[in-house]
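1. got a predicted structure here, sequence first:
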Amino acid sequence: MAPPSRREDLVEAALRLFLRDGFHATGIAAILDEAGLTKMTLYHHFKSKEELIVAALELRDRRFRDWLFGRVQAMGGTPRAQVLNIFEALGEWFRGEAQIGNDGPEAFCGCPFVKASAEYADQADPIHRVASDHKRRIVETLGEMCHKAELPEPERLARRLVLLKEGAIADATIAGDSLAAAEAKLMAVRML
């Protein structure tokens, strides 16, 4: 396996800091220090901090979806059970048991896509669009799972289940309730 490139080191470092500290609050100097790189290297790969944020969110999107839907499948069960496994996986994330990146289990600190869309609220902003695309992909994949499970109105059901998922994430973030996923799952069972 080839060693990571400087660009990858930069994106990895930025993602770690963005997840922990937020987007506007994380300065370029902190990212460069975390990555052990120079400003010249940053601007060789990215024209702006915003381009780096987009790259970090795209990495997070791939990793999160791979982790989430990988866990759902690994938990097994019928297609219907796998739809509900979403909430079991969320519970792992809330408890700090999810290994989404390369650094082992990560502490839960909320949804970076919600945070990014709040910090970059203009819907035309590339950062906001990456966040929106992530949420759309979750709905689409869950819709495919609902279809496979032969559940009625799979696309509409997927949207409703994602609303439960998002509510659980918000509750876990704001109230620190690691049981929010279990409560959301109880509601999802009633919907199915």
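-> Done, it's in.
2. for the rest of this, base every contact and every neighbour count on C-alpha atoms.
-> Will do.
3. helix/strand/coil for residue 132?
-> helix (DSSP: H, G, I helix; E, B strand; the rest coil).
4. should've said residue 123
-> coil.
5. from the contact counts, what lies against the helix or strand in which residue 59 is found?
-> Per DSSP states H and E: residue 59 is located in helix 49-75. In terms of contacts (3 or more CA pairs under 8 Å, 6 or more residues apart in numbering; DSSP states H and E), helix 49-75 is packed against helix 6-21, helix 79-94, helix 126-148.
6. deepest-packed of the ones you listed, please.
-> Here the criterion is mean neighbour count by mean count of other CA atoms under 10 Å, and of the helices and strands packed on helix 49-75 the winner is helix 79-94, at a mean of 22.
7. ok, residues contacting that helix?
-> Residues outside helix 79-94 that contact it (CA atoms under 8 Å, 6 or more residues apart in numbering) are 68-69, 71-73, 75-76, 98, 106-108, 142, 145-146, 148-149, 151, 165, 169, 172, 178-182, 184-185, 188-189.
8. try this one side by side with the last:
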Amino acid sequence: MPPFDTEAARTRLLDAAEELFYARGIRSVGMDDIRTGAGLPLKRVYALYPAKENLVEAYLERRDVRWRARLAAAVDAVDEPRERILAVFDWLGAWFREPGFRGCAWINGFGELGSVSPAMARLARAHKQAFADYLDGLVAAAGLRADVGPQLLLLAEGAMVTAGIFGTDAPAVQARAAAAALLRPA
């Protein structure tokens, strides 16, 4: 096997971890599974991430950046402020239709480890708070009451959980319709 520079090895390792953790769950995947998936020696894996929890943190942090960037790109393609809010639900529907969709990685991880891993709980809360803040920003830009943001968050989060369980994009359509009703002038 050819040697890898540190950044290439880290990328391969995170790619393998993301694929395996997201598909099978964090607890069911061992470091040897990830090593095999990345094609790296176990010694190299532990040199980069001395403990599985370090690798889980890195995986979720990288996924957070990518997830939020993809969402923002979809929303930024829309001009009208209220339509930008609805674009969140359109994007969720597209995400739910992606091959291998298994729900929200942070909800899944929190369900698995949130009660025993302070790091997992911290990462899940940080991701969800960033999403809540993003929605609040969209609500403010649309000139809506501040209490609409938390309501939209519940619709989006409920859609994520429901889509992950039932394996359909229908929850995004339903949540979008509920959001549209929230956005209608009284």
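-> That came through, no problem. What you are looking at is a predicted structure, and each value in this text was computed from that prediction instead of being measured.
9. about what we covered before: looking at the helices and strands packed on helix 49-75 of the first structure, which is nearest to residue 59 of the first structure?
-> In terms of CA to CA, the element of those nearest to residue 59 of the first structure is helix 6-21, at 8.0 Å.
10. spell out for me which residue occupies the centre of the first structure.
-> For the first structure, residue 64 is the residue whose C-alpha lies nearest the centre (CA atoms, centre = their mean; 4.6 Å).
11. where's it relative to residue 57 of the first structure, distance?
-> Separation of residue 64 of the first structure from residue 57 of the first structure (CA to CA, to the nearest Å) stands at 10 Å.
12. now swap in residue 94 of the first structure and tell me
-> 19 Å.
13. rebuild the helices and strands packed on helix 49-75 of the first structure as TSV, extending it with distance to residue 50 of the first structure.
-> Written out in TSV, the entries for these read as follows (distance: least, CA to CA, whole Å):
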stretch	distance to residue 50 of the first structure
helix 6-21	11
helix 79-94	27
helix 126-148	7
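14. wait, which of those helices is closest to residue 34 of the first structure?
-> Closest to residue 34 of the first structure of those, according to CA to CA: helix 6-21, at 5.7 Å.
15. circling back to that earlier point, nearest to residue 52 of the first structure, of the helices and strands packed on helix 49-75 of the first structure?
-> helix 6-21 (6.7 Å).
16. in the second structure, what stretch matches the helix or strand that that closest one is followed by?
-> Counting by DSSP H and E, the next helix or strand C-terminal to helix 6-21 of the first structure is helix 28-35. Alignment of helix 28-35 of the first structure against the second structure: residues 31-38, by TM-score structural alignment.
17. what about residue 32 of the second structure, how many neighbours?
-> 13 (other CA atoms under 10 Å).
18. so which of the helices and strands packed on helix 49-75 of the first structure comes closest to residue 47 of the first structure?
-> helix 6-21 (12.5 Å).
19. list the helices and strands the closest one packs on?
-> helix 28-35, helix 39-45, helix 49-75.
20. and if we set it to 7 Å?
-> Packing partners of helix 6-21 of the first structure (3 or more CA pairs under 7 Å, 6 or more residues apart in numbering; DSSP states H and E): helix 28-35, helix 49-75.
21. what angle sits between that helix and helix 49-75?
-> Angle, helix 6-21 of the first structure to helix 49-75, by axes from the mean of the first three to the mean of the last three CA atoms, to 10 degrees: 80 degrees.
22. check the mean deviation of helix 6-21 of the first structure from the second structure.
-> Average distance, helix 6-21 of the first structure versus aligned residues of the second structure after superposition (mean CA distance after the TM-score superposition for the first structure): 1.1 Å.
23. give me the angle between that helix and helix 28-35.
-> Using the same axes, to 10 degrees: helix 6-21 of the first structure against helix 28-35 is 110 degrees.
24. can you count the residues close to the closest residue in space to residue 28 of the first structure that isn't next to it in sequence?
-> Nearest residue to residue 28 of the first structure in three dimensions, chain neighbours excluded: residue 49, at 7.1 Å (CA to CA, 6 or more residues apart in numbering). When neighbours are defined as other CA under 10 Å, residue 49 of the first structure has 18 of them.
25. try the one 4 residues further on
-> Residue 53 of the first structure is flanked by 22 other residues according to other CA under 10 Å.
26. now do residue 174 of the first structure
-> 11.
27. and what of residue 44 of the first structure?
-> Burial measure for residue 44 of the first structure: 10 neighbouring residues, criterion other CA under 10 Å.
28. returning to what we had before: residue in the second structure matching the residue nearest to the centre of the first structure?
-> That one, residue 64 of the first structure, aligns with residue 67 by TM-score structural alignment.
29. ok, now residue 45 of the first structure?
-> Alignment note (TM-score structural alignment): residue 45 of the first structure maps to residue 48 of the second structure.
30. what sits against its match?
-> For residue 48 of the second structure, the contact set (CA atoms under 7 Å, 6 or more residues apart in numbering) comprises residue 10.
31. would you check how far apart it and residue 117 of the second structure are?
-> Residue 48 of the second structure is 20 Å from residue 117 of the second structure, by CA to CA.
32. same question for residue 52 of the second structure.
-> 12 Å.
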